[in-house]
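> take a look and give me a structure for this.
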Amino acid sequence: MNDDGDPGPAEHLGDTGRIFFGSHGELPKSDARVTAYAEVDAANAAIGVAMAAAPLEREIATTLLSVQNDLLDLVTDLGVSTFGDEPVITIVPGYVERLDRAIQYFEERSENLGGMVLPGGTLGAALMYQARAAVRRAELAVWRAVEAYPEVVNREAGRYLNRLSTLLFVTARGINADQGDVSWVPGSSVQAIGQGTADVADATG
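Predicted structure coming up:
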C-alpha cells in the first residue's frame, strides 16, 4: 500500500486473479504451479498446528521443524523454473534420502505397524494424520504441475512429499503407541446398522 492509502501494484494484480510467481512471471492463480504452491503452504501450516497443539517427543519435534524448513525450500523451488539457469534453492535427492533415514528411525522405534487404522487416537496422532492428508493433497497438486509443465517443475518435489506422507504416518503410529491405534473393522458400520434395525423391529413387534 502506498502513502496515499491506495493498494500497490501487487495487490491490484492479486485482485484480478493473477499472481507474479517467481521466475515464471505473471500467472493466473488457477495455474497448476500456483495451486501446488498453495497446497504445500497449507500442508506446512497443518504440520505447524500439530506441533503447537500437542506435546511431541523431542526427536519428532526436531524432525518436523526440519521438514517445515524443507517445505519452504520446496515452495521456493516451485517458483523457479528448472529450465535455464540453476535455481538458488532446489529439492535434490538428498532431501528425500534424509526423510528415508527418518522413516527408518521411527519405524524401528515403533512396534506392530501392520494393519489398517483409523486416523485418530491421541490428539497428537490425530493432528499428524490430518497433516498427512494435507501433504497428500499437496503431493497430488505437485504431480499435476509436473504433468502440465514437465520441463519446468522439479519432480523431486513430488518425491519428497510422497516420502513425507509416509513419515507423518509412521510418527502418528508411534505417538499412539502407548494408548493404541483405533483399528479399522471392515463392514462394522453395516453390521451395527443391521443389528440396530433388528433390535428396533423386535421392540416394536
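
> drop to CA atoms for contacts and neighbour counts, all remaining ones
Fine.

> so residue 18 versus residue 27, what's the distance?
Counting by CA to CA, to the nearest Å, the separation of residue 18 from residue 27 is 6 Å.

> burial count for the closest residue to residue 89 other than its chain neighbours?
Excluding its sequence neighbours, the residue lying closest to residue 89 (CA to CA, 6 or more residues apart in numbering) is residue 77, at 5.9 Å. Counted with other CA atoms under 10 Å, residues neighbouring residue 77 total 22.

> tell me which residues of the lengthiest helix in the chain are tucked away?
In the chain, taking DSSP state H as the definition, the longest helix is helix 123-148. By 16 or more other CA atoms under 10 Å, the buried positions in helix 123-148 come out as 123-146.

> tell me the gap between the helix or strand just after it and the middle of its chain.
Once helix 123-148 ends, the next helix or strand along the chain (criterion: DSSP states H and E) is helix 155-175. Its chain's average C-alpha position is 8 Å from that of helix 155-175, according to CA atoms, centre = their mean, to the nearest Å.

> run this one through as well so I can compare:
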Amino acid sequence: MGMRLSKIYTRTGDKGETGLADGRRVGKDHPRIEAIGELDTLNSQLGLLLADLEEAAATWPGLQEIGEVLSPCQHRLFDLGGELAMPEYQALQQGEIERLEAAIDRWNEEVGPLENFIMPGGSRLIAQAHVCRSFARSAERRCQHLNAVEPLRAEGLAYVNRLSDLLFVAARLIARRQGVNEVLWKAADKP
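I've put the predicted structure just below:
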C-alpha cells in the first residue's frame, strides 16, 4: 500500500461525500467512514499516550516495556483502517491478536485480580490509558455497527476488542509501576 498524496485538499468531499479506495463514493456519515474515523481518533489518543510513556520512562523505567508493546498497535490500527477503506486489503493477522493476548496475560498476572471497579485517574498516564480504552470501545462499537451492514473480517473485530482489554490492563500496570494507588469506585451513599 504505497499511497502518496501530492495534494492535501481535493474539494471532492465538499458536498458531504468521500471516496473509498475501491472507487465507491459514500456519505461522510456512512458506517464505514464512522468506523475509520473512530480508529483514527483512537490512534491519535494512543500516540499521545505513547509520547507520555516515553517521557515518563526516564523516571519510571518499567513504563518503557508498556510503550514497546503498545507502539505496534498504532501501525495495526492504521492497517485496520486500510482494510475498512479497501475491503480487499487484508493486513491484520491472527498472530497480532495473540500478541495482545500474551501481553494481557503477562501484565494481568503482575497486577493481580481486579477486586473493585476502578476509576480513570491516579496519574495523567493512567487516565490517558483509560481514554484510549474508551476510544477503543467506541471504535469497536462502530466496527460492529458496520459489520451488521457490511460484514468485516473477524480479525479486525477481535483486534479492537483485545486492544481495549490491553489498554485496561495497561492502565492498571502503569499505576502499579508508578507506585500510584488505583482510584477505586465509591458507591453513592444510600438514603
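
> surely residue 104 of the second structure meets residue 168?
No. Using CA atoms under 8 Å, residue 104 of the second structure is not in contact with residue 168; the gap is 9.1 Å.

> overlap of the contact sets of these two?
Counting by CA atoms under 8 Å, 6 or more residues apart in numbering, residue 104 of the second structure and residue 168 have no shared contacts at all.

> tell me how far the closest residue to residue 161 of the second structure other than its chain neighbours lies from residue 83 of the second structure.
Residue nearest to residue 161 of the second structure in three dimensions, not counting chain neighbours: residue 140, with 6.3 Å by CA to CA, 6+ apart. Remark: distance between residue 140 of the second structure and residue 83 of the second structure (CA to CA) = 14 Å.

> equivalent analysis for residue 149 of the second structure, please.
Distance of residue 149 of the second structure to residue 83 of the second structure, computed by CA to CA: 16 Å.

> which stretches of the second structure form strands?
All strands of the second structure, identified by DSSP state E, fall at 17-19, 25-27, 118-119, 183-184.

> from the chain's centroid, how far away is the last one?
This means strand 183-184 of the second structure. Distance, centroid of strand 183-184 of the second structure to centroid of chain: 23 Å (CA atoms, centre = their mean).

> how near is the residue sitting nearest the centre point of the first structure to residue 71 of the first structure?
With distances taken as CA atoms, centre = their mean, residue 135 lies nearest the centre of the first structure, 1.4 Å away. Distance, residue 135 of the first structure to residue 71 of the first structure, by CA to CA: 10 Å.

> rewinding a little: now do the contacts for the residue nearest to residue 161 of the second structure.
157, 160, 161.

> for burial, what's the neighbour tally of the first one?
This points to residue 157 of the second structure. 17.

> which residues touch it?
Applying CA under 8 Å, 6+ apart, the residues near residue 157 of the second structure are 140, 143, 144.

> try the second one
By CA under 8 Å, 6+ apart, the contact list for residue 160 of the second structure reads 136, 137, 139, 140.

> out of these, which are shared with the first structure?
Cross-checking the contacts of residue 160 of the second structure against the first structure gives 136, 137, 139, 140 as conserved contacts, using both residues aligned by TM-score structural alignment, their matches' CA atoms under 8 Å.

> now the helix or strand hosting residue 199 of the first structure: buried residues?
Residue 199 of the first structure is part of helix 188-204, with elements assigned from DSSP H and E. For helix 188-204 of the first structure, burial by neighbour count (16+ other CA under 10 Å) applies to no residue.

> how about stretch 73-92 of the second structure?
Those would be 73-74, 76-85, 87, 92, for stretch 73-92 of the second structure by 16+ other CA under 10 Å.

> please apply the same query to stretch 104-111 of the first structure.
By 16+ other CA under 10 Å, the buried positions in stretch 104-111 of the first structure come out as 106, 107.

> ok, and what's touching that stretch?
113, 170, 171, 173, 174, 177.

> does the third one touch residue 60 like I think?
So the one you mean is residue 171 of the first structure. Yes. Between residue 171 of the first structure and residue 60 there is a contact at 7.3 Å, judged by CA under 8 Å.

> looking at the two, which has the bigger crowd around it?
residue 171 (24 against 19).

> pull up the gap between that one and residue 203 of the first structure, please.
Where residue 203 of the first structure is concerned, residue 171 of the first structure sits at a distance of 47 Å (CA to CA).

> and residue 197 of the first structure, by the same measure?
For residue 197 of the first structure relative to residue 203 of the first structure (CA to CA), the value is 10 Å.

> next step: the buried residues of stretch 73-92 of the second structure restricted to helices.
Checking the buried residues of stretch 73-92 of the second structure against DSSP H, those in helices are 73, 74, 76, 77, 78, 79, 80, 81, 82, 83, 84, 85.

> look up how far residue 159 of the first structure lies from the alignment partner in the first structure of the fourth one.
The criterion is TM-score structural alignment: under it, residue 77 of the second structure has residue 71 as its aligned partner in the first structure. Applying CA to CA, one obtains 12 Å for the distance of residue 71 of the first structure from residue 159 of the first structure.

> go on, residue 75 of the first structure?
Distance from residue 75 of the first structure to residue 159 of the first structure, by CA to CA: 14 Å.

> out of the ones in helices among the buried residues of stretch 73-92 of the second structure, who's nearest residue 189 of the second structure?
Nearest to residue 189 of the second structure among these is residue 73, at 40.6 Å by CA to CA.
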